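Q: Give me the fold of what follows.
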Amino acid sequence: MENKFPFKFLKFKLMNHPTTNHPLEYIEKHKAVCALLLNNNESKTLLVNQFRPGANNNIYEIPAGLIDPGEEADTAVYREILEETGYEKESLELLYKSNTPLLVSPGYTTESLYFYIFKLNKENITPKPLSLDESEDLITSWHKLDNDFFANKTDLKSYFAYLLYLSLKNKEL
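A: The predicted model follows:
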């Protein structure tokens, strides 16, 4: 099934189920990266607020983005963090990275995410100006990591990254 719309990142596909031969629709999408970015004492995380068409609203979420063709996940995550937050690789300490991407919703899309957790090397680092893609219009803000962290945050990757961080902090993984 060919794309009927000039989509840049999504390809609509059709395949037959391997045992029932029933037609299955799905969306093919590039792999992506996302990062929970913590301040130096790990009491806050930096979130981006931007419009998301799936929510038809602005939402707070962790920085994330697509991996460009031929690009490695590690390169993509540092590029996305710099673009969306202004923090350079040298300002970050890697706390966790997933070795394989996790499928977002395998029932209808190939989209998968590599998860990363970073903290700033020191508390008073001044970020560089944002270098946003032409389709991006976002602002960043620091949010406390407490029981109210989930208030006003609606996307699964941000929830999961936070719970992953708590699990690692408590050495449950």
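Q: When you work out contacts or count neighbours from here on, use the C-alpha atoms and nothing else.
A: Will do.
Q: Next, Glu83: secondary structure please.
A: Three-state assignment for Glu83 (DSSP: H, G, I helix; E, B strand; the rest coil): helix.
Q: where along the protein do the helices fall?
A: For the chain, the helices defined by DSSP state H occupy 73-85, 156-169.
Q: I'd like these as a markdown table, with mean neighbour count and distance to Leu145 appended.
A: Below are the helices of the chain laid out as a markdown table (neighbours: other CA atoms under 10 Å; distance: least, CA to CA, whole Å):
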| stretch | mean neighbour count | distance to Leu145 |
| --- | --- | --- |
| helix 73-85 | 21 | 18 |
| helix 156-169 | 16 | 8 |
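Q: structure for this one too, so we can compare:
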Amino acid sequence: MSSQSAKVLKNRAMEHGEAKWIQLRAIEWRDPSGKERKWEAADRTTRNGDVDAVAICAIITRPSSEPHILLISQFRPPVAASVIEMPAGLIDAGEEGDDGTRRAALRELEEETGYGTTNEGGQVDVLETSAIMVNDPGLSGANMKLCVVRINLADDAAEPVAKPEEGEFIEKHLVPLKQLYRTLKDFEKKGYAVDARLAHLAVGLELASPQGMFKI
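A: Predicted structure coming up:
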């Protein structure tokens, strides 16, 4: 079942007070010149602590192959397209601080891809947990942290089975890390949308590589 087979059936403006998961805010602020201004923003209503969500940059290594980055695709109704992105999810109550973020990251990773806390024939290490990062600061106060996860697997380790929640239709993709930029271009040609944060990572890898697409 491909996420690209999903489609939007109706798209309309919501009435005031109808939204369940987000809220609109009217912000009054003063700019550096002293002039008072107004801004409109949208926030999640699901935040339990300081952070809304966690994204996971998961690198899969096996002795006989180059490192791969673990990506997913799923249909995103706001953009009416299946989107290639890193695994991610909301942080639940009780998952505060860096330790809580790491637990959330491994939980979401296992739900969405099967990789995570119970891999057989391998080892899972959280290498980095970022500070709080803002997602789309011109539109929303939504934020997240990023966890970098390394998963070392034996060559004969079985492909794990995802444990999605009801209503989740997620596909996983293992992409050679050095080919991320080119592979995302290929996904675009196949009709997928690409998450901007993932695209930024791909461009950064190309800029850092002497063999990359960009010659600075």
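Q: Would you mind reporting the TM-score between them?
A: The TM-score (TM-score structural alignment, normalised by the length of structure 1) is 0.79; 167 aligned residues with a CA RMSD of 2.9 Å.
Q: would you list the helices of structure 1 in a markdown table and tack on distance to Ile117 of structure 1?
A: Below are those laid out as a markdown table (distance: least, CA to CA, whole Å):
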| stretch | distance to Ile117 of structure 1 |
| --- | --- |
| helix 73-85 | 10 |
| helix 156-169 | 7 |
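Q: Looking at these, which is nearest to Leu132 of structure 1?
A: Of all those, helix 73-85 sits nearest to Leu132 of structure 1, with 5.6 Å by CA to CA.
Q: mind listing the strands in structure 1 by residue range?
A: 10-16, 23-29, 32-38, 44-52, 57-61, 64-66, 92-97, 102-103, 112-120, 138-144 (DSSP state E).
Q: Please identify the most buried of those.
A: Each of those was scored by mean neighbour count; the highest is strand 32-38, a mean of 25, by mean count of other CA atoms under 10 Å.
Q: list the helices and strands that one packs on?
A: Here strand 32-38 of structure 1 touches strand 44-52, strand 64-66, helix 73-85, strand 112-120, helix 156-169, going by 3 or more CA pairs under 8 Å, 6 or more residues apart in numbering; DSSP states H and E.
Q: which residues in structure 2 does the second one align to?
A: I take that to be strand 64-66 of structure 1. Residues 88-90 of structure 2 are where strand 64-66 of structure 1 lands when matched by TM-score structural alignment.
Q: Grab the nearest non-local neighbour of the equivalent of Ala35 of structure 1 over in structure 2.
A: The equivalent of Ala35 of structure 1 in structure 2 is Ile56 (alignment by TM-score structural alignment). Distances taken as CA to CA, 6 or more residues apart in numbering place Cys147 nearest to Ile56 of structure 2, at 5.0 Å, with adjacent residues excluded.
Q: Distance check, that neighbour against Ser130 of structure 2.
A: 6 Å (CA to CA, to the nearest Å).
Q: And for Lys185 of structure 2?
A: Per CA to CA, Lys185 of structure 2 is found 27 Å from Ser130 of structure 2.
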